[in-house]
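Engineer: from the sequence below, what's the structure:
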Amino acid sequence: MDPVESPDLARLHDDLQAEYSQLVDIVNGFDQRLLTIKGWGVTLSLAGLGLGFQQNHFGLFLVAAASGVSFWLLEAFTKMHQIHYYPRMRDIEFIAYELFAVRMQSGPASSPLIDWGWETAGPRIRRGDSKGDPNVPEPWPKRRLGRSIQPWLFAHVMFPHLVAIVMGTVLFVLGLSGVFGPI
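Structural biologist: As a prediction, this is how the structure comes out:
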């Protein structure tokens, strides 16, 4: 029996597709949580800054800064949990390519390639050298040399929380130094 026609291989293909679909749903669910966290963080930090001025109490500026730190860390930890699903997505893409790739005139074609497509998209969009063949996925690296993933340093995670932290801290220090008058 041809391995391509093997019932076990067909079942594996279906199982991989089902698992990949579940992973995509999980990652999308994290995106919704991350937006909620960011929304609450911005709302509470801005409310603390606004109330500090309205109530003429500079201690609320410190509350706004602390809120910014809390939501920044919460968003970073949530992002780290989301990132933990990416290696398995790449594993499935690589396995699917190795077992089920179809040879076309233009080169191999395989599906799914969502994670690998993201990996190779940046250089392709900027018309630079690609990190690899967009149609031939590479396995997730066993170890990323010299680089670890630090989600709290991602620009889209730290902003606008960092702005609230800086503003709250600066305004608190100015309040302590008497710039806003006695409180």
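
Engineer: going forward, measure contacts and count neighbours with C-alpha atoms only.
Structural biologist: Fine.

Engineer: show me what the longest helix along the chain is packed up against.
Structural biologist: The helix that spans the most residues within the chain, counting by DSSP state H, is helix 7-54. On a contact count with 3 or more C-alpha pairs under 8 Å, 6 or more residues apart in numbering; DSSP states H and E, helix 7-54 meets helix 59-83, helix 86-100, helix 161-176.

Engineer: looking at it, residue 76 is touching residue 151, isn't it?
Structural biologist: Yes - contact criterion C-alpha atoms under 8 Å: residue 76 and residue 151 qualify, at 5.2 Å.

Engineer: quick one more, to check against the first:
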Amino acid sequence: MDDPTRLELLQAEYFKLQDHVETFDERALQIKTWSVTVSLAGVVAAYGSDSISLSDRSVILWVAAASAASFWLIEFLWKCFQWSFLPRIEAIETEMRRISPAGTLAPLQIRAYWHGTFKGPRAKTAPDPATTLTPPHHAHGEIASSLRRGKFFTPPVALPHLPIALLAAGLAVFG
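Structural biologist: Now for the predicted structure:
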């Protein structure tokens, strides 16, 4: 394959991957909206009427807490699917930096630039593009890896689910 064709294919793949990542972000916001709506509706319903018994109120609050926790898990799994695209994006960016003449602005650097400005220099390097023809691991591996790294509890994943679950559970126990 000649270099111009290869570069066109990499560019098309890069923008398609970026679209996928952005679509996952849109869906994650929708999951957060569902979580807030359903879970807080349960909290409000538990206190919406004086005719609700204390035991029924407790059940409603536990259901609201479980709802928030369920949406939290769904969002975490959704983010794991999203994160599975990132090594390939990083590989394409690495290849673009490698083939760009020294001292020039390399194209297709959305993720690298964002990390450089927001998070500082990346601690790990992107995988070698030549070895990323097949995925480095399965989605199960991304889920396990993300759990080990504590991503389940990072603010982009845990909010707003964790505070709502804790609020509902706290009200069920103490409330």
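
Engineer: give me the TM-score for these two chains.
Structural biologist: Here the TM-score for the pair of chains, by TM-score structural alignment, normalised by the length of structure 2, is 0.78; 153 aligned residues with a C-alpha RMSD of 2.5 Å.

Engineer: if we can go back for a sec, what angle separates the longest helix of structure 1 from helix 86-100?
Structural biologist: Interaxial angle, helix 7-54 of structure 1 versus helix 86-100 (axes from the mean of the first three to the mean of the last three C-alpha atoms, to 10 degrees): 150 degrees.

Engineer: chain center to helix 7-54 of structure 1, what's the gap?
Structural biologist: Computed by C-alpha atoms, centre = their mean, to the nearest Å, the chain-centroid distance of helix 7-54 of structure 1 equals 9 Å.

Engineer: do stretch 90-106 of structure 2 as well
Structural biologist: Relative to its chain's centre, stretch 90-106 of structure 2 lies at 26 Å (C-alpha atoms, centre = their mean).

Engineer: rewinding a little: can you redo the helices and strands packed on helix 7-54 of structure 1 as TSV with mean neighbour count?
Structural biologist: Listed next are the helices and strands packed on helix 7-54 of structure 1 as TSV, based on neighbours: other C-alpha atoms under 10 Å:
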stretch	mean neighbour count
helix 59-83	21
helix 86-100	19
helix 161-176	20
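
Engineer: ok, and the closest non-adjacent residue to the spatially most central residue of structure 1?
Structural biologist: Closest to where the C-alpha atoms of structure 1 average out (C-alpha atoms, centre = their mean) is residue 79, at 5.1 Å. Spatially, and ignoring its direct neighbours in sequence, residue 79 of structure 1 is nearest to residue 151 (6.4 Å; C-alpha to C-alpha, 6 or more residues apart in numbering).

Engineer: what sits against the one you found?
Structural biologist: Listed by C-alpha atoms under 8 Å, 6 or more residues apart in numbering, the contact set of residue 151 of structure 1 reads 76, 77, 79, 80, 157.

Engineer: now for residue 76 and residue 151 of structure 1: what residues contact both?
Structural biologist: Here residue 76 of structure 1 and residue 151 share the contacting residues residue 157, scored by C-alpha under 8 Å, 6+ apart.

Engineer: in structure 1, what range does stretch 64-82 of structure 2 match?
Structural biologist: Counting by TM-score structural alignment, stretch 64-82 of structure 2 lines up with residues 64-82 of structure 1.

Engineer: ok, residues contacting the matching stretch?
Structural biologist: Contacts of stretch 64-82 of structure 1 (C-alpha under 8 Å, 6+ apart): 27, 30, 34, 37-38, 40-42, 44-49, 151-152, 157-158, 161-162, 164-169.

Engineer: if we use 7 Å, what do you get?
Structural biologist: With contact meaning C-alpha atoms under 7 Å, 6 or more residues apart in numbering, stretch 64-82 of structure 1 is reached by 27, 30, 34, 37, 41, 44-46, 48-49, 151-152, 157-158, 161-162, 164-165, 168-169.

Engineer: could you do stretch 9-26 of structure 2 as well?
Structural biologist: Contacts to stretch 9-26 of structure 2, defined as C-alpha under 7 Å, 6+ apart, come from residues 82, 85, 89, 92.

Engineer: now do the SS call for the aligned residue in structure 1 for residue 113 of structure 2.
Structural biologist: Matched by TM-score structural alignment, residue 113 of structure 2 corresponds to residue 117 in structure 1. Here residue 117 of structure 1 takes the helix state, with states given by DSSP: H, G, I helix; E, B strand; the rest coil.

Engineer: ok, residue 117 of structure 1 - how many residues close by?
Structural biologist: Residues contacting residue 117 of structure 1 under the criterion other C-alpha atoms under 10 Å number 15.

Engineer: thinking again about what came up before, out of the helices and strands packed on helix 7-54 of structure 1, the one nearest residue 7 of structure 1 is which?
Structural biologist: Proximity to residue 7 of structure 1 (C-alpha to C-alpha) singles out helix 86-100 among the helices and strands packed on helix 7-54 of structure 1, at 13.5 Å.

Engineer: which member of the contacts of stretch 9-26 of structure 2 is positioned nearest residue 147 of structure 2?
Structural biologist: Residue 147 of structure 2 lies nearest to residue 82 out of these, by C-alpha to C-alpha, at 14.6 Å.
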